[in-house]
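Participant: Structural data only, the sequence is not supplied:
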């Protein structure tokens, strides 16, 4: 197995090329690979040290200047950031980088207790924690314990259950789903919006003004925004708001066909589809699709 970037063969052969990651600004590629039965993290086709196990994905900052991954060696697990090993635990999950690569967070377990570490500083221990999320500017990090939302020194809850949180670009807006007395609601800035169905995930606009969720009802998934449910799908990726927060878009599957859906339109069917991306002015939507054996890049103007 070989790694190709565009039409150029960059590295190989390997027994496995696992979950390649490309820096958002392009130019750098990282992945976990297997060669001669050993696990490696590769950056630009160059292998690092051999490990007993490498957790996928290997993550890159947007500019490609920082690379991090979780690994296991001699029954101890840790995060490796730019070649430097962090503290050892019984188990660690794949790390998360802030967009500029200056901050790193991950969940780790020791003796049955889970905690989130931010730049190797450990938080409080819980029976369970979700993977942490950063705000776009890297100033805030938040995560769920299953019953509470932890955001810095703030604790929201407890509730019967909560979803993983989503943060506005500046980290001031915290959105999440909460369940109380058997009913789910979207929460943003302390204000609650009841939803009809079970909340799976939430998403928030960059300015923190709008919130939406993925809801499940009758074994079908839909998008809940502004008090209304849109669509009934078998699989639904987490939607994203456009730059101005007016529109949202998501990739969704109905049966064997994939679509790109917005609040106003549906595009497809396709054999497969990637995450849709808004243009900077929010007036155009672009996404990769598979039609038969062909891969295409599609751009559509928005109404």
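Facilitator: Thanks, I have the structure now. Treat the numbers as computed from the prediction; the structure is a model and nothing was measured.

Participant: switch to C-alpha atoms for all contacts and neighbour counts from now on
Facilitator: Will do.

Participant: Distance of the residue of the chain positioned farthest from its centre relative to residue 11?
Facilitator: Distance to the chain centre peaks in the chain at residue 36, reaching 31.1 Å (criterion: Cα atoms, centre = their mean). Computed as Cα to Cα, to the nearest Å, the residue 36 to residue 11 distance reads 15 Å.

Participant: now stretch 93-100: how far from the chain's centre is it?
Facilitator: 10 Å (Cα atoms, centre = their mean, to the nearest Å).

Participant: got a list of what the residue farthest from the centre of the chain touches?
Facilitator: residue 15 (Cα atoms under 8 Å, 6 or more residues apart in numbering).

Participant: gap between it and residue 10?
Facilitator: Taking Cα to Cα, one finds residue 36 at 19 Å from residue 10.

Participant: same deal with residue 87?
Facilitator: 33 Å.

Participant: again with residue 151
Facilitator: Residue 151 sits 41 Å away from residue 10, going by Cα to Cα.

Participant: okay, these two: which has more neighbours?
Facilitator: residue 151 (20 against 15; other Cα atoms under 10 Å).

Participant: thought that one was touching residue 143?
Facilitator: Yes - using Cα atoms under 8 Å, residue 151 is in contact with residue 143, at 6.7 Å.

Participant: Show the end-to-end separation of stretch 25-39, please.
Facilitator: 27 Å.

Participant: Kindly apply the preceding question to stretch 166-184 instead.
Facilitator: Using Cα to Cα, the two ends of stretch 166-184 sit 16 Å apart.

Participant: same thing with stretch 85-104?
Facilitator: For stretch 85-104, the end-to-end distance is 13 Å (Cα to Cα).

Participant: Put this next to the first one:
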């Protein structure tokens, strides 16, 4: 990759100091998966009609979430005409409005945009940053020690890293990601309005920038956060490039096509796949090898198998849907479904699941179901987030029926193993590493509970 450039130094603008995040994440705290059912909070004033901090009732809880280990949570409460956050039991200042609350991976830090009247600032761990014109969503590093976001002041956008701001330009980024070791970031921006995008890889101090011009209309980062793939423009054609966070100057370039879309990268970063157009024909490209793309339109994304043995994808075409897998002799699973989506694989790659929808004439609801290894599960009004256990024996997903929400666990034939009790809200499930426990957050009235079940 050519065109390396050095940062001009840290600008004087400092928007917020990150309390705690520059230290070792969760030092002194157990950050493993919480394996005991626990009431983590009770929203004061939500049921009783009077808050714990003043006489006004909590009118609404518009946003809340749990960390994936169950040891962190937040909720936003509307009270007395204003909004406040409670994070891990700590109540923050009230604001006119609160946007984009984001938990760190370990659940111990929280950042959000907050308005006082029309004045905007980023709040990190309860501390107000400087008032700015605009803000973008904050991102925490994988180790939870760093936070990065973009802020606009004086008509220019700046990256703010752990409270320190970089030299800015007139445009904001549109894609972003951290490296696995949390030492680098990659993003896409433009130098000026109307200019082509550029892909940038840099250290957190913006002292060693590597840029790739006319690149990044699409950028994807591998699940292990080691490698990057992006679409690059070249003389009216398009190609895919690959590079690593560790050596961003070493770039692998793919062949030129009339168009490239639906770019995907494997979890380990070793493979890429995408749909390309050449001479009016659509092609499926996998690590440089071409094959015809089947009739129909790609639904969702190309999903790589975690075992590294190819990938799968869903296609919709004229009232029917199909599941395709790469590889010679791979069978095509065609079904007369109205819709499909949310394809996922087991860790060993031997099983797959996706959601199907098929409306029955004269029947309302009960049209969505999980399809596990080609076998349909029970039908519900809504199904979301099918996830395999680490040992690949079970699939868990959230379901809704007649306004009631609950967790469902099925076997590899799609048959229900257990259907959990109904809750007001149900959050995405997490399995223990040995697959013997299923954990997820729930809300019932004023109570927020981390629910843990033996399988």
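Facilitator: All right, it came through fine. Keep in mind that what you see is a predicted model, and the values were worked out from it rather than measured.

Participant: before we move on, the earlier item: what's the match for the residue farthest from the centre of structure 1 in structure 2?
Facilitator: In structure 2, the residue matched to residue 36 of structure 1 (TM-score structural alignment) is residue 80.

Participant: next one: residue 20 of structure 1
Facilitator: Aligned partner of residue 20 of structure 1 by TM-score structural alignment: residue 64.

Participant: Can you name the residues that contact the equivalent of residue 129 of structure 1 over in structure 2?
Facilitator: Using TM-score structural alignment as the criterion, residue 129 of structure 1 maps onto residue 173 of structure 2. With contact set as Cα under 8 Å, 6+ apart, residue 173 of structure 2 has these partners: 150, 187, 188, 189, 190.

Participant: Now do the helices for structure 1: every range, in order, please.
Facilitator: For structure 1, no helices are identified by DSSP state H.

Participant: How many neighbouring residues does the spatially closest residue to residue 209 of structure 1 that is not a sequence neighbour have?
Facilitator: The shortest distance from residue 209 of structure 1 to any non-neighbouring residue, by Cα to Cα, 6 or more residues apart in numbering, is to residue 245 (7.6 Å). Residue 245 of structure 1 sits with 17 neighbouring residues when counted by other Cα under 10 Å.

Participant: cool, and residue 130 of structure 2?
Facilitator: The number of residues packed near residue 130 of structure 2 is 16, by other Cα under 10 Å.

Participant: Same question for residue 281 of structure 1.
Facilitator: Neighbours of residue 281 of structure 1 (other Cα under 10 Å): 9.

Participant: Next: the one 4 residues further on.
Facilitator: The number of residues packed around residue 285 of structure 1, counting by other Cα under 10 Å, is 19.

Participant: Settle this for me: it is touching residue 274, isn't it.
Facilitator: No - between residue 285 of structure 1 and residue 274 there is no contact, the gap being 11.8 Å when judged by Cα under 8 Å.

Participant: quick one, what contacts residue 394 of structure 2?
Facilitator: By Cα under 8 Å, 6+ apart, the neighbours of residue 394 of structure 2 are 388, 409, 410, 411, 412.

Participant: Specify which member of the residues you listed is nearest to residue 344 of structure 2.
Facilitator: Residue 344 of structure 2 has its nearest neighbour among those in residue 388, at 8.0 Å by Cα to Cα.

Participant: Look up how far residue 254 of structure 2 lies from residue 243 of structure 2.
Facilitator: Distance of residue 243 of structure 2 to residue 254 of structure 2, given as Cα to Cα: 12 Å.

Participant: Which of those two has more residues huddled nearby?
Facilitator: Applying other Cα under 10 Å to residue 243 of structure 2 and residue 254 shows that residue 243 carries more neighbours, namely 20 against 16.

Participant: was I right about the more buried one contacting residue 222?
Facilitator: No - Residue 243 of structure 2 is beyond contact range of residue 222, at 10.8 Å (criterion: Cα under 8 Å).
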